[in-house]
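# kindly generate the corresponding structure for this input.
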Amino acid sequence: MGDDSKTPGMYRVYASRQDQGWQLSLPGIGDIWVRRLTDAVNAATSFIAERKGISRDQVGTQLSVELSADLEPERRASTEAHLKAKRAQDEAALAYRKLAKRLQESGISGAEIALILGVSRQRVSQLLSSTQK
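The predicted structure follows:
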């Protein structure tokens, strides 16, 4: 049903900036234009449903924004930096939970753990409860 998507009813929509708006290309269906990118999914869904003769709730879309050659490398780099920071944050949170648990297991009270870690007692409680899940 969809273009190159693996899920039936899913359609990829390619958006590219054009003068005063965005051109939406829907492979095998056609192209439309929207003024704002925030309108792209809604407009594409309506367009696909109309062209295919199906209801809007049978249409899923995946928006792929194509940036200019000077912006695309910057987007890739910032996305990678964001993902790297997220991974580091997840690893740090896990290390914090493990440390709080080890401190507790060694007989240190929650209030003392809070002082050691520089967090509130409530945060210590959260850290310890998340290690039990």
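
# make it CA atoms for all contacts and neighbour counts henceforth
Fine.

# so the residue lying farthest from the centre of the chain versus T45, what's the distance?
The outermost residue of the chain relative to its centre, with distances by CA atoms, centre = their mean, is G107 at 40.4 Å. To T45, G107 is 59 Å away according to CA to CA, to the nearest Å.

# how about M10?
From M10 over to T45 (counting by CA to CA), the distance is 10 Å.

# which neighbours do the two have in common?
Taking CA atoms under 8 Å, 6 or more residues apart in numbering as the contact rule, M10 and T45 both touch V59, G60, T61.

# quick one more, to check against the first:
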Amino acid sequence: MALYEVRARKWENGWELRVPDVGVTWSPTLGDAPARAREFISAQLDREERTVHVDLQPHVSEELDQLAVEARRALHIADEAVRTASAKLREIVQGLSAAGLPLPDVAQYLGVPQQRLEELLRD
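So this is what the prediction gives:
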């Protein structure tokens, strides 16, 4: 298997896909870009498509690219915080339930909607 860096740059007709040492193709959407790049690389290099992996690197502008990196980083941090909070809530709900509190009282005690607690317990 081979990994190819694919630099995607927005232009009026979609996305230009530049593959160093291979060539340039395009995709109408960013969502289609990985498949288009794989097809292009495999055709240019006479490789089976399943052996081609792409590292898609989209580019719009320096400012927007930097904002996208910051947004993805913030989302990752937020997702991690939600996972941590969910684990702590499951632990405290189990403890409070074991102490004899019914779920409506647990929800009131924690200030969390009962429906959310039920979802956490199902997960």
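
# tm score of chain vs chain?
Remark: TM-score between the superposed chains equals 0.79 [TM-score structural alignment, normalised by the length of the second structure]; 121 aligned residues with a CA RMSD of 2.5 Å.

# quick one on the thing from earlier: which one of M10 and T45 of the first structure has more residues nearby?
T45 (21 against 18; other CA atoms under 10 Å).

# the more buried one is in what secondary structure piece?
helix 40-52 (DSSP states H and E).

# with the second structure superposed, average distance for that helix?
Compared with the second structure after fitting, helix 40-52 of the first structure has a mean deviation of 1.2 Å; criterion: mean CA distance after the TM-score superposition for the first structure.

# what residues does that helix touch?
Here helix 40-52 of the first structure makes contact (CA under 8 Å, 6+ apart) with 13, 15, 24, 26, 29, 32, 34, 55-56, 58-63.

# flag every buried residue along it.
A40, V41, A43, A44, T45, S46, F47, I48, A49 (16 or more other CA atoms under 10 Å).

# can you check stretch 91-100 of the first structure too?
Across stretch 91-100 of the first structure, burial judged by 16+ other CA under 10 Å covers Y96, R97, K98, L99, A100.

# next up, the contacts around the counterpart of the first one in the second structure.
Structural alignment (TM-score structural alignment) places Y96 of the first structure against L89 in the second structure. Applying CA under 8 Å, 6+ apart, we find L89 of the second structure in contact with L117, L120.

# roughly how far does L89 of the second structure sit from L3 of the second structure?
Per CA to CA, L89 of the second structure is found 41 Å from L3 of the second structure.

# now V93 of the second structure
Remark: distance between V93 of the second structure and L3 of the second structure (CA to CA) = 46 Å.

# gap between stretch 51-62 of the first structure and the chain center?
Centre-to-centre, stretch 51-62 of the first structure and its host chain are 23 Å apart (CA atoms, centre = their mean, to the nearest Å).

# with stretch 38-48 of the first structure instead?
Distance, centroid of stretch 38-48 of the first structure to centroid of chain: 20 Å (CA atoms, centre = their mean).

# quick revisit: show where the helix holding T45 of the first structure falls in the second structure, residue numbers please.
So helix 40-52 of the first structure sits over residues 33-45 in the second structure, by TM-score structural alignment.
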